[in-house]
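S.K.: test case, fold it:
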Amino acid sequence: MLSTLRSVTKLSQFRGVNILKDSVRNVSQAKVDLDRLEKIKVPESNSFIQNLFTGEAKIESFFPYPKVLSDEELSFVEMVVEPAERIYATEFDALKVEKNEQIEERHMQLLKDMGAFGVQVPPEYGGMGMNNTQYGRLGEMTVGYDLGTTIFLGAHQSIGYKGILLYGTKEQKDRYLHDLATGEKIAAFALTEPSAGSDASGIKSRAVLSEDGNNWILNGSKTYISNGGIADYFTVFAQTAVKTPSGETKDKVTAFFVHRGPGLTSGPPMEKMGIKASNTTEVYFDNVVIPKENVIGTVGDGFKVAMNILNNGRYGMCCGLSGTMRRAITIAAEHANNRSQFGNKLASFTGIQEKIARMSMMHYQTQSMAYMLSGMMDKGFKDYQLEAAISKVVASESASYVVDETLQILGGMGYMRETGVEKMVRDVRIFRIFEGTNEILRLFVALTGMQYAGGHLREIQSAMKNPIGNLGMLFGAGTKRIRRSIGMDAPDIVQYVHPEFHEEAKLLSKNIVKFGLAVENLLIKYTREIIHEQMLLNRLSNSAIDIYTMLVILSRVSRSFNKNVLTAEVEKNMAKTICSEANIRIERNLNSLKCKQALKNDECMRAAARAVLENGGLVHGHPLD
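M.R.: Next up, the predicted model:
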């Protein structure tokens, strides 16, 4: 037992704090509050993903699948959705909106009449007062018609003035929310800078307190700002000088709510691949005066504000993209049922059936994650940043696959503008970049999880300095590690799922144990150098995504069976396939972390990439030379 514990002593080189600090510098991780990570002891977390990295399974919050809406709340949102869908279907011409690259005034008025600008704002401020699940349901419908219009609305309320909803003082809410909720004023979220990209730690914009202490003076610029050319208010993030408890002055990011006024200008609308109805510009700040009462949250807490705004809004993206996928699948199914080739309907070909099935499974997975996340948020669950990141990755990649396959099923017709499918393909592409690129989010999941796991291993390492005084802890940790290493001590998930899915639950339990051991082995082998092994981190993150997928799918399908819903059998076929294929990928990815041939392949790819980069282009010659 002591030998298994001594292997942990190699972690003397590992400091979880530095892993994430270095990851910010090395992979441009933007959404981490670095000061929070200075704590030596890692705080306990209720996040399933975070605990997954230690081989634990905190799943109580995920079963049963959340049902947070009362019948009255559900009826309310459906009363809003039905007329809204009718208006979108009859009054909005998405292709015309895209051609004009702006939303017509009459459409703006329709959106105002629908209450679309203040869905989550309390009624006393002129909003609808919907919770997260209701908002997601409304977004699921609207996004299916035009992603450009949805980005305009989302940039306004999901992130533009979300900081006021989450952190605003009563005075700030009283002053701003009514005009924002009714659409009389438009908001934008200004984080990204020309030189920073995803690396928010590289923000150059700076706000300096005036001599009288009443105002902040802001200088700098932001880029790729949705609603940047039309917004009246901006949630802006800038560096500020902050005194630490030790008396040292340190630069920290602060969030401000900034009026459009003297010194604030916007560049021309940027020409984009898709979402053309959404206005996107650069924004410039030249000695912009901000009243001190317009700080959002507290001075120096800007990273925390930004992270929580983005985390809070990601479920809406998932719900919305499930709406896009639903519309695309409807178009594909209608075409397959009516189009004949070689004397048979397309729908009769098993190759087309496989496409439709995979598209439907991806929708089921995305929708399940979206409402799992919104439901947990509505139930008061706070620690969901990793689940939100995974849900965003899954939703954006699934939507890209589904709309691309829809175009493929339609063939040449799908490539033509008039069907609207090629527009969908262009529109959804941005979502793999929006609010943290999927590459950054994968690394964020892996490194945040390893930070948490490393903290627990450091506690064991520290205890070994005084083994007699910590004998109970060491004995328990050693026993647990041995039991896990031989396949014992797996979490009991079977008790939570319907009997129809006990086999899948057992696979999930085993994968959780395997995953925890894989993390531990990587930390022991690479210590803090793990930040440079991003190929391995991606496989680890993909395994976490698949494990979380299995968990969410089993929760949802179990509820369907327990309630005897009409679609339970169809859901069973999808759920079993999703879990089976996820299990295959998990096994492949985790095995590749220690497979000599896979590691050799990684080095070969790195060498090839280095040669191309050093050459500034392809190195290999032409076959005709």
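S.K.: from now on I want contacts and neighbour counts done on CA atoms only, so please keep to that.
M.R.: Will do.
S.K.: am I right that Val288 is in a strand?
M.R.: Yes - according to DSSP: H, G, I helix; E, B strand; the rest coil, Val288 belongs to a strand.
S.K.: strands of the stretch 451-600 of the chain, start to end?
M.R.: Using DSSP state E, counting those that start in this stretch, no strands are found in the stretch 451-600 of the chain.
S.K.: same question, the stretch 251-400 of the chain
M.R.: 264-266, 280-291, 295-296, 340-341, 344-345.
S.K.: cool, the stretch 101-250 of the chain as well?
M.R.: Assigned by DSSP E, counting those that start in this stretch, the strands in the stretch 101-250 of the chain fall at 187-190, 206-209, 215-226, 233-243, 249-259.
S.K.: winner for burial among these?
M.R.: Among the strands of the stretch 101-250 of the chain, strand 187-190 has the highest mean neighbour count (mean count of other C-alpha atoms under 10 Å), at a mean of 29.
S.K.: ok, and what's touching it?
M.R.: Strand 187-190 has contacts (C-alpha atoms under 8 Å, 6 or more residues apart in numbering) with 155-157, 159-161, 180, 222-223, 225-228, 231-237.
S.K.: next: stretch 170-180.
M.R.: 117-118, 121, 125-127, 161, 164-165, 185-187, 294.
S.K.: same thing but 6 Å
M.R.: 125-126, 185 (C-alpha atoms under 6 Å, 6 or more residues apart in numbering).
S.K.: would you list those residues in TSV and tack on neighbour count and distance to Ala89?
M.R.: Converted to TSV, these look like this (neighbours: other C-alpha atoms under 10 Å; distance: C-alpha to C-alpha, whole Å):
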residue	neighbour count	distance to Ala89
Tyr125	19	29
Gly126	19	26
Lys185	17	26
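S.K.: going by contacts, tell me the helices and strands next to the longest helix belonging to the chain.
M.R.: The longest helix of the chain (DSSP state H) is helix 302-338. Judged by 3 or more C-alpha pairs under 6 Å, 6 or more residues apart in numbering; DSSP states H and E, helix 302-338 is in contact with helix 132-143, strand 249-259, helix 350-378, helix 385-410.
S.K.: I'd like the structure of this one too, to check against the first:
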Amino acid sequence: MSTGFSPYQLPAEYSDIRSATRDVCDAGVAPHAAEADAAAAFPQASFEALKAADLHAPHIPAEYGGAGIDALGTAIVIEEVARACASTSLIPAVNKLGTVPLLLDASEKLKQRYLPPVAAGEAMFSYCLSEPEAGSDAASMKTRAVRDGDTWILDGVKRWITNAGVSRYYTVFAATDPEAGSRGISAFVVEKDDEGVSFGAPEKKLGIKASPTREVYFDSVRLPADRLIGDEGKGFSLAMRTLDHTRVTIAAQALGIAQGALDAAGAYATEREQFGKPISGFQAIQFKLADAAMKISAARELTYAAAARSERVDADLTYFGAAAKCFASDAAMEITTDMVQVLGGYGYTQDFPLERMMRDAKITQIYEGTNEVQRIVMARELLKGKAFG
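M.R.: Modelled structure (predicted):
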């Protein structure tokens, strides 16, 4: 029941990326998804499968030891991984989220130090922006970095940090000039083993249970001056530019979850019989499947269009990144709910993957900017005349 086609023909390299990723996920990710979800444990076996195929951080350029897959190819990788296991898809997605600030603004020395271990699968990278009192209002963060000679002293708390405790490296945003508001925020690389870094207990979540989410604490963490990413005071702008690119990865994740749900429900509908025939023969079921396929097709086109803009860094990337993330995640939540309904009582049980997919879909409407924030972003771009037309 896969609708993984596109009305326009993508170059063969992208079909090859999809096919190779799907093969890896069918063999090495999907079999572990339910167990990892039930145990709320990091999917180590799935990570190893991705690592062996060089799909754990596919976006890292070849000059740093990576696969060098472009933004569209990376979106396809994340889509296919999410089709099998949403939690596992956060490995390539968050590796990208954590490293894009370096790729955008870091010194060559910093890139050469931190990107190759991620490319080799020896380390993961997380992104620390949100705080207990600074979610959507990220500029009001309380984490501070104070200069002390040739070092910085970092103090504060970050919340909702994906893969915290598993990742070795963290891109951390902190106020270096609190009086300057958003223009007084800077970005740093922090290592898990830096003295003064610690982690809270794993959050008990509705979905993406196999991806650990923890608070990260910084207690007088002393950082060398060369851990600064880009220029002092440019961190908030860097954080927003990063999200322009990585909202595309959340769109891809949502797209993959929705596709997995349609595939599972379609296969069930062709086998399950009621009133003497498969339920796929009933119009009520056909309409649900058709609506899901239609919305997935639309989400895929928008996501791929946004990915292409991410690769080119087009002027309308902000709009398209927000639009793709918002549309695809809203569609995923609606589609997974409908696909649970297709299975009826079975859809509500853990014997089938639909209930997990429904739970996993919800977070895509929330993280990397809630969909309410995405609509604000889109409206601002429209009113500034930066969105299409």
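S.K.: quick one, which of the helices and strands packed on helix 302-338 of the first structure is nearest to Ile103 of the first structure?
M.R.: helix 132-143 (14.6 Å; C-alpha to C-alpha).
S.K.: in the helix or strand containing Pro31 of the second structure, what's buried?
M.R.: Using DSSP states H and E, Pro31 of the second structure sits in helix 30-39. Buried residues in helix 30-39 of the second structure, counted by 16 or more other C-alpha atoms under 10 Å: 30, 32-34, 36-37.
S.K.: return the distance of it from the chain's centre.
M.R.: 19 Å (C-alpha atoms, centre = their mean, to the nearest Å).
S.K.: show me the contact partners of it.
M.R.: 43, 84-85, 209-210.
S.K.: show me the two of those residues that sit farthest apart.
M.R.: Ala84 and Lys209 (14.3 Å).
S.K.: circling back to that earlier point, columns distance to Met574 of the first structure on top of the helices and strands packed on helix 302-338 of the first structure, output as a markdown table?
M.R.: Converted to a markdown table, these look like this (distance: least, C-alpha to C-alpha, whole Å):
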| stretch | distance to Met574 of the first structure |
| --- | --- |
| helix 132-143 | 21 |
| strand 249-259 | 44 |
| helix 350-378 | 6 |
| helix 385-410 | 15 |
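S.K.: between the ones you listed, which gets nearest to Tyr526 of the first structure?
M.R.: Using C-alpha to C-alpha, these put helix 385-410 closest to Tyr526 of the first structure, at 23.0 Å.
S.K.: that closest one maps to which residues in the second structure?
M.R.: Using TM-score structural alignment, helix 385-410 of the first structure corresponds to residues 318-343 of the second structure.
S.K.: quick one: the matching stretch to the first structure mean distance?
M.R.: Compared with the first structure after the fit, stretch 318-343 of the second structure shows a mean deviation of 0.6 Å (mean C-alpha distance after the TM-score superposition for the first structure).
S.K.: mark which of the contacts of helix 30-39 of the second structure are part of helices, please.
M.R.: Ala84.
S.K.: highest neighbour count among the contacts of helix 30-39 of the second structure?
M.R.: Cys85 (33 neighbours; other C-alpha atoms under 10 Å).
S.K.: what lines up against that residue once you look at the first structure?
M.R.: Match for Cys85 of the second structure (TM-score structural alignment): Asp146.
S.K.: what residues in the first structure pair up with stretch 197-207 of the second structure?
M.R.: Under the criterion TM-score structural alignment, stretch 197-207 of the second structure matches residues 264-274.
S.K.: what's that stretch in contact with?
M.R.: 229, 280-285, 426-427.
S.K.: mind checking which of those are buried?
M.R.: So, of the contacts of stretch 264-274 of the first structure, 229, 280-285, 426-427 end up buried under the neighbour-count rule (16+ other C-alpha under 10 Å).
S.K.: residues contacting the match of Cys85 of the second structure?
M.R.: By C-alpha under 6 Å, 6+ apart, the contact list for Asp146 of the first structure reads Ala94.
S.K.: that one and Ile275 of the first structure, how far apart?
M.R.: The spacing between Asp146 of the first structure and Ile275 of the first structure, counted by C-alpha to C-alpha, to the nearest Å, is 8 Å.
S.K.: Leu166 of the first structure too?
M.R.: Separation of Leu166 of the first structure from Ile275 of the first structure (C-alpha to C-alpha): 27 Å.
S.K.: between those two, which has more neighbouring residues?
M.R.: Using other C-alpha under 10 Å as the criterion, Leu166 of the first structure and Ile275 rank with Ile275 on top: 25 against 14.
S.K.: now that one, nearest residue through space, not along the chain?
M.R.: The shortest distance from Ile275 of the first structure to any non-neighbouring residue, by C-alpha to C-alpha, 6 or more residues apart in numbering, is to Gly148 (3.9 Å).
S.K.: run through the residues that contact whatever residue of the second structure lines up with Asp301 of the first structure.
M.R.: Asp301 of the first structure maps onto Lys234 in the second structure, with residues paired by TM-score structural alignment. Counting by C-alpha under 6 Å, 6+ apart, Lys234 of the second structure touches Ser186.
S.K.: if we go to 8 Å?
M.R.: Neighbours of Lys234 of the second structure in contact, by C-alpha under 8 Å, 6+ apart: 183-187.
S.K.: ok, and those residues in the first structure?
M.R.: With both residues aligned by TM-score structural alignment, their matches' C-alpha atoms under 8 Å, the contacts of the contacts of Lys234 of the second structure that the first structure also has are 184-187.
S.K.: ok, so of those, who is nearest Val313 of the second structure?
M.R.: Ala187 (21.1 Å).
S.K.: doesn't Val172 make contact with that closest one?
M.R.: Yes - between Ala187 of the second structure and Val172 there is a contact under C-alpha atoms under 8 Å: 5.6 Å.
S.K.: Asp251 of the first structure and Lys222 of the first structure: what is the separation?
M.R.: Asp251 of the first structure sits 19 Å away from Lys222 of the first structure, going by C-alpha to C-alpha.
S.K.: same check on Phe303 of the first structure?
M.R.: Applying C-alpha to C-alpha to Phe303 of the first structure and Lys222 of the first structure gives a distance of 16 Å.
S.K.: just Val97 of the first structure next, same as before
M.R.: Counting by C-alpha to C-alpha - Val97 of the first structure and Lys222 of the first structure are separated by 26 Å.
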